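[1] Have a look at this fold, sequence not included:
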């Protein structure tokens, strides 16, 4: 697979792999099966692997980041470290409660804990997962920059930041990537964040590029039940059926190309990167090795301007807002712009 250049000279596979999908948020998976999926991703060229300290399940009564997803990825890295561009994150203490932390002491301790779980010496891309809103972002990024100076981290990233926050962070230390939700049905970042990233030479890593599975055209109501999608506006009631219109647009383009809706949705993001003039590397997650191969093939799919325009128009068909985590608009960048 070809590589793309994000910011600060970081080169990664054009399509990465989102490790959160292997931590039961979309259903159970055995550890050995999860590890096999990670190996399949690297075999297919998806060498940009994304995890976070908060992904996974905490033991009953425990507090703070679970770390089990990092431990899983660490098993992959034991044999394939030189093949992988590894990204992980810190900053979320409890997503359901909206609890975050970004002081220097915590930044350091979180990084060192991640390194221990991953069993590596250096993290390729270290993200601030969410801001501690009462603390200046410059303070947190300065603490992250110290980790670069010490060789614990190679590049810095930020998740769900506004354009102004990105500018403030970039003034402290070069930022390699912003990670935020971006897909055919979640395009709010195009208003301010994406253009600012392009202006500053920062790359973009779209999470949930397949709309938490909806844009694959294979999701059922049974898949939604009991997963993190349950209760989110776009997956409930009449919205679930209405949003099939978005999938129908992607499927129409896919039929023209002999591709799948998922491949078209990923190829659209790569095309938008060209349009906006910045490096883009979406990170779809899956529990299936077959889906890994399908997603990888999207890197070679080329859309015509007319097809991109058709897909752009699908945003007008979306019913319901994107996930705001327990109704907290400030949890995502659009809620603070």
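    Looks like it arrived, so ask away. Only a predicted model underlies this, so the values are computations on that prediction, with no experimental measurement involved.
[2] alpha carbons only for contacts and neighbour counts from here, please
    Fine.
[3] you'd agree residue 68 is up against residue 56?
    Yes: between residue 68 and residue 56 there is a contact under Cα atoms under 8 Å: 5.0 Å.
[4] intersection of neighbour lists for those two?
    Listed contacts common to residue 68 and residue 56 are residue 23; contacts here mean Cα atoms under 8 Å, 6 or more residues apart in numbering.
[5] before we go on, here's another structure to hold up against the first:
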């Protein structure tokens, strides 16, 4: 498998195994299949495993798979969605979340620890779900004065090697965080042909996924691409039940021309979506949401087949799916 430099972490595989699938949040799978998928990923050359306590059984499955003795070359990440509690609770909350993740994964340290909350200005008002702002978002003043110092303390203690942010929140504030000093060592950025965060988008301003990735890359951050198939919208069929009015359902309907293109090419949409994301600039490693070995094998094949040509990328981009729906313009 090809490699790329993920910021200060050095060389990593172009594919990262994400914890969502093996934690059973992207459709049903068994514990045995999840563990087998973890081992198959390592055998395929994947060197990064991305986890989070909110990914169901993910971290427990990782602990069972490697029994506290993972191959030395593997790198691990985890996350905490701390929200906006009282300032004094931020540091202890991050530490407690990390300690619980380490215990579940049977590890002594992780390579990357992500703030998984949306970063937003202190007075920001979300277009959707603002009543849950303090649960889903971390206010800027807390990020600067509490989160960053807590991350730096964890680095000094040797519990983490680096820290990052999940760049799915308010784009202007994600960009602000990238420009702030200390800056994150890594950023998880949307990387799909629709430039869509789907149901994760709760703000009204335009999505700026590619700008976020480019700006973070220029700042020296490592870039982990996420949501290559946009929560199933870029697959043949969504494999979990969604609300009729879900933005992910809307994206699936909007992606009908993409599935027609894939049919003409004789290729599975999930394969094309992953290969497209791997061809995008600025993406160091692409996080997979696979839940079994068959889905993993398709993604490994997409990476092995290399980047799409400029002509193929233009044909996909020519579908116009990266433009936001009219009601969001």
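    Alright, I've got the coordinates. None of these values were measured; they are calculated from a predicted model.
[6] Give me the TM-score for these two chains.
    Here the TM-score for the pair of chains, by TM-score structural alignment, normalised by the length of the second structure, is 0.77; 294 aligned residues with a Cα RMSD of 3.1 Å.
[7] Just give me the residue closest to the centre of the second structure.
    Centroid-nearest residue in the second structure, with Cα atoms, centre = their mean: residue 226, separated by 3.6 Å.
[8] residue ranges for the helices of the stretch 1-150 of the second structure, please.
    For the stretch 1-150 of the second structure, the helices defined by DSSP state H, counting those that start in this stretch cover 19-22, 31-43, 58-66, 87-105, 133-136, 140-142, 148-156.
[9] circling back: residues contacting the residue nearest to the centre of the second structure?
    By Cα under 8 Å, 6+ apart, the residues touching residue 226 of the second structure are 188, 189, 190, 191, 192, 286, 287, 288.
[10] switch to 7 Å and redo it
    Applying Cα atoms under 7 Å, 6 or more residues apart in numbering to residue 226 of the second structure gives the contacts 188, 189, 190, 191, 286, 287.
[11] Just say helix, strand or coil for the last one.
    So the one you mean is residue 287 of the second structure. Under DSSP: H, G, I helix; E, B strand; the rest coil, residue 287 of the second structure falls in the strand class.
[12] Which position in the first structure pairs with it?
    Residue 287 of the second structure maps onto residue 283 in the first structure, with residues paired by TM-score structural alignment.
[13] and its match, how far is that from residue 16 of the first structure?
    Residue 283 of the first structure sits 4 Å away from residue 16 of the first structure, going by Cα to Cα, to the nearest Å.
[14] and what of residue 101 of the first structure?
    From residue 101 of the first structure to residue 16 of the first structure the distance is 27 Å (Cα to Cα).
[15] Have a look at those two and say which one is more surrounded.
    A direct count of neighbours by other Cα atoms under 10 Å for residue 101 of the first structure and residue 16 places residue 16 higher, at 28 against 22.
[16] so what's that one up against?
    Contacts of residue 16 of the first structure by Cα under 7 Å, 6+ apart are 46, 47, 48, 49, 281, 282, 283, 284.
[17] Could you rerun that using 6 Å?
    Residue 16 of the first structure makes contacts with 46, 48, 49, 283, as judged by Cα atoms under 6 Å, 6 or more residues apart in numbering.
[18] Let me know the closest of the contacts of residue 226 of the second structure to residue 306 of the second structure.
    Of all the contacts of residue 226 of the second structure, residue 286 has the smallest distance to residue 306 of the second structure: 13.3 Å, by Cα to Cα.
[19] does the closest one really touch residue 222, like I thought?
    No: using Cα atoms under 6 Å as the test, residue 286 of the second structure is too far from residue 222 to be in contact (11.4 Å).
[20] What is the aligned counterpart of residue 165 of the second structure in the first structure?
    In the first structure, residue 165 of the second structure lands on residue 158 (TM-score structural alignment).
[21] Return the members of the contacts of residue 226 of the second structure classed as buried.
    Among those, those buried by neighbour count (16 or more other Cα atoms under 10 Å) are 188, 189, 190, 191, 286, 287.
[22] tell me the secondary structure for the first one?
    What that stands for is residue 188 of the second structure. Look at residue 188 of the second structure: counting by three-state DSSP, its state is strand.
[23] residue in the first structure matching it?
    Structural alignment places residue 188 of the second structure opposite residue 179 in the first structure (criterion: TM-score structural alignment).
[24] In contact with that match, which residues are there?
    Taking Cα under 6 Å, 6+ apart, we find residue 179 of the first structure in contact with 159, 204, 205, 206.
[25] Please repeat the previous calculation with a cut-off of 7 Å.
    158, 159, 160, 204, 205, 206, 207.
[26] now do residue 200 of the first structure
    Neighbours of residue 200 of the first structure in contact, by Cα under 7 Å, 6+ apart: none.
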